[in-house]
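*Asks:* Okay, sequence plus prediction incoming.
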Amino acid sequence: MENGINLFPLFLSLQVASLATVIGMAVGLPVAYYLSRSTSRLADVADTLLTLPIVLPPTVLGYYLLVLLGRNSALGVFLEEQLNIMLVFTPAGAVVAASVVSAPFFIKSARAAFSEIDKDMINAAKLLGRSNINIIFSIIIPLAWRGMLSGIILTFARALGDFGTTLMVSGSIPNYTTTMPIAIYDALQAGNKELTNVLVFIMTAVAVVCLFSLNRLEKKMGKGRNRRA
């Protein structure tokens, strides 16, 4: 640490986690709403597949992404030749990996929040002629925002702390794809205990802030339910 601490991994991790959270929300919001309202077998299959990233070992999930997005895959060849996009061993690959492992947390939280909304209220809005978009922004989101916010916090924290999947997809290229968890691993492998301790402290502080915010949110949600009761 002669030249000080390299904060690039921290900034990259924050960028990756932020983008992964936005992607998780954009993709997860309609999916969560569909799962909360559907009782079909297709919804059960979709729910199972979307939950897999939570239970699969990170290296297994990373391997699947490498097979899907690698330069030898049909999708990888299409992205590189047609769109000039390379995902493997790039920061974009880190975003994809973080999105895949973290989005299920938003979907689960949002789905639970949507399921608590009274269906009669939504049906009444439809009878009054409101469009689906209007219902989503005027009824569903205002009633489910606490659950959604809880999912956002969990999604950001999970994306920020991912190691195995991100390492498999984006690698550990200094000042390019090295996120904080990977930087901690590299510092430990290099025997730099001082740097390791500093990086671990930073990650722990961020995790504590996320968990504290989540706990405060859950308490407010509980008080809100008690008032309604």
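*Replies:* Sure, I can see it.
*Asks:* C-alpha only now, for contacts and for neighbours.
*Replies:* OK.
*Asks:* the helices in this protein, which residues?
*Replies:* For the chain, the helices defined by DSSP state H occupy 8-37, 41-55, 58-69, 74-82, 91-115, 119-127, 132-135, 141-161, 164-170, 180-189, 193-228.
*Asks:* Now do the fifth one: which elements does it pack against?
*Replies:* Secondary structure elements in contact with helix 91-115, counted by 3 or more CA pairs under 8 Å, 6 or more residues apart in numbering; DSSP states H and E, are helix 8-37, helix 41-55, helix 141-161, helix 164-170.
*Asks:* on that earlier part again, indicate which one of the helices of the chain is closest to residue 1.
*Replies:* Closest to residue 1 of these, according to CA to CA: helix 193-228, at 7.0 Å.
*Asks:* what packs against that closest one?
*Replies:* On a contact count with 3+ CA pairs under 8 Å, 6+ apart, helix 193-228 meets helix 141-161, helix 180-189.
*Asks:* Let me know which of those helices is tucked in deepest.
*Replies:* Among these, ranked by average contacts under mean count of other CA atoms under 10 Å, first place goes to helix 141-161 (a mean of 22).
*Asks:* by how many degrees do that helix and helix 91-115 diverge?
*Replies:* Interaxial angle, helix 141-161 versus helix 91-115 (axes from the mean of the first three to the mean of the last three CA atoms, to 10 degrees): 150 degrees.
*Asks:* so how far is helix 141-161 from its chain's centroid?
*Replies:* Mean C-alpha position of helix 141-161 versus that of the full chain (CA atoms, centre = their mean, to the nearest Å) differs by 9 Å.
*Asks:* Presented hereafter is structure B, for comparison with structure A:
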Amino acid sequence: MQWSWHPVQLSFYVSAVATLVTFLIAILTAYWMIRKGRKGKILIETVFFLPLVLPPTVIGFFLIIIFGNNSWVGQVIEHITGNSILFTSTAAIIAASVVAYPLMYQSIKTGFISVDSNIIGAAKVDGATDWTLLLKVIIPLSFRSILAGIVLGFTRGFGEFGATLMFAGNIPGKTQTIPTAIYLAIETGATNIAWYYVLISISFSFVLLLIINRMKVDR
């Protein structure tokens, strides 16, 4: 096995796209869930948090079932694009999004709940619509929690291994990310190369966690 920058570049790309996708979904679902009268809230949130406790292989298995060539979703995608989604960078993005979502959702939801209800009430009295309330009141006042959620989601997606390995594979130059590159390096006895990827991963994760801790201190 030879050293390559591709796993590093792909890891950043996958994490960035997955973070963007997860951010949009988490913003909408968190706002939807905090609204009063939401039936089945506990059950729905339990489903949201499943990726936190399920083994990565289980997540990878379900992703294959949902997006595989034998599923109607996979067949529709293949009909539109002409290619299967399995063993592609898109599959890696989906896997990273699924495992990152619970952390981002929880952080964003916590920020939304912390917004003063009197401010929300005043905005409603002034005629603010649900979208105006979200975009101009709740999101700006939840900025720190949202940013923390983005950092946590990015870090989690950056380190995703099990589901990615099953769903996207470990194809050098195509779907190989830092975690899967480390796995292959250890398997082939290329310990020095594994150390390079490990140090990059630790350094980057340390910086991101340092940002989160600094944000907590500044509150």
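*Replies:* Received the coordinates, thanks. These figures come from a predicted structure and were not determined experimentally.
*Asks:* follow-up on the earlier one: would you list the helices of structure 1 in a markdown table and tack on distance to residue 1 of structure 1?
*Replies:* As requested, the helices of structure 1 are exported to a markdown table (distance: least, CA to CA, whole Å):
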| stretch | distance to residue 1 of structure 1 |
| --- | --- |
| helix 8-37 | 14 |
| helix 41-55 | 36 |
| helix 58-69 | 30 |
| helix 74-82 | 38 |
| helix 91-115 | 25 |
| helix 119-127 | 59 |
| helix 132-135 | 53 |
| helix 141-161 | 23 |
| helix 164-170 | 23 |
| helix 180-189 | 11 |
| helix 193-228 | 7 |
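*Asks:* what about the helices and strands packed on helix 193-228 of structure 1, which gets the closest to residue 222 of structure 1?
*Replies:* Comparing these by CA to CA, helix 141-161 comes nearest, at 10.5 Å.
*Asks:* Identify, out of the helices and strands packed on helix 91-115 of structure 1, the most deeply packed stretch.
*Replies:* Mean neighbour counts for these (mean count of other CA under 10 Å) peak at helix 164-170, with a mean of 26.
*Asks:* Would you mind getting the average deviation of that one from structure 2?
*Replies:* On superposition with structure 2, the mean distance recorded for helix 164-170 of structure 1 (mean CA distance after the TM-score superposition for structure 1) is 0.5 Å.
*Asks:* ok, now which ones touch the spatially most central residue of structure 2?
*Replies:* Nearest to the mean C-alpha position of structure 2, counting by CA atoms, centre = their mean, stands residue 100 at 2.8 Å. Neighbouring residues of residue 100 of structure 2 by CA atoms under 8 Å, 6 or more residues apart in numbering: 18-19, 22, 152-154, 156-157.
*Asks:* can you do 10 Å?
*Replies:* 15, 18-19, 22-23, 51-52, 94, 149-150, 152-160 (CA atoms under 10 Å, 6 or more residues apart in numbering).
*Asks:* got the helices and strands packed on helix 91-115 of structure 1 as JSON lines, with distance to residue 115 of structure 1 columns?
*Replies:* Shown next, in JSON lines, are these (distance: least, CA to CA, whole Å):
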{"stretch": "helix 8-37", "distance to residue 115 of structure 1": "5"}
{"stretch": "helix 41-55", "distance to residue 115 of structure 1": "14"}
{"stretch": "helix 141-161", "distance to residue 115 of structure 1": "9"}
{"stretch": "helix 164-170", "distance to residue 115 of structure 1": "31"}
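*Asks:* Minimum distance to residue 225 of structure 1: which of those helices has it?
*Replies:* Nearest to residue 225 of structure 1 among those is helix 141-161; the distance by CA to CA comes to 11.4 Å.
*Asks:* Trace residue 132 of structure 1 over to structure 2, please.
*Replies:* Aligned by TM-score structural alignment, residue 132 of structure 1 pairs with residue 130 of structure 2.
*Asks:* Over in structure 2, tell me which residue corresponds to residue 30 of structure 1.
*Replies:* Under TM-score structural alignment, residue 30 of structure 1 pairs with residue 28 in structure 2.
*Asks:* Now do the same contact list for its match.
*Replies:* 22, 105, 108-109, 134.
*Asks:* picking up where we left off before, what's the closest of the helices and strands packed on helix 91-115 of structure 1 to residue 86 of structure 1?
*Replies:* Of these, the one closest to residue 86 of structure 1 (CA to CA) turns out to be helix 164-170, at 10.5 Å.
*Asks:* what span of structure 2 lines up against that closest one?
*Replies:* Helix 164-170 of structure 1 covers residues 162-168 of structure 2 once aligned (TM-score structural alignment).
*Asks:* related to what we said a few turns ago, among the helices and strands packed on helix 91-115 of structure 1, single out whichever gets nearest to residue 84 of structure 1.
*Replies:* Using CA to CA, the nearest of those to residue 84 of structure 1 is helix 164-170, at 17.0 Å.
*Asks:* now for the closest one, which elements pack on it?
*Replies:* helix 58-69, helix 91-115, helix 180-189 (3 or more CA pairs under 10 Å, 6 or more residues apart in numbering; DSSP states H and E).
*Asks:* how about 6 Å then?
*Replies:* Under the contact criterion of 3 or more CA pairs under 6 Å, 6 or more residues apart in numbering; DSSP states H and E, helix 164-170 of structure 1 touches helix 58-69, helix 91-115.
*Asks:* Can you mark which positions in the longest one are buried?
*Replies:* Read that as helix 91-115 of structure 1. For helix 91-115 of structure 1, the neighbour count (16 or more other CA atoms under 10 Å) marks 91-114 as buried.
*Asks:* Please apply the same query to the shortest one.
*Replies:* Of the residues in helix 58-69 of structure 1, those buried under the neighbour-count criterion (16+ other CA under 10 Å) are 58-59, 61-63, 65-67, 69.
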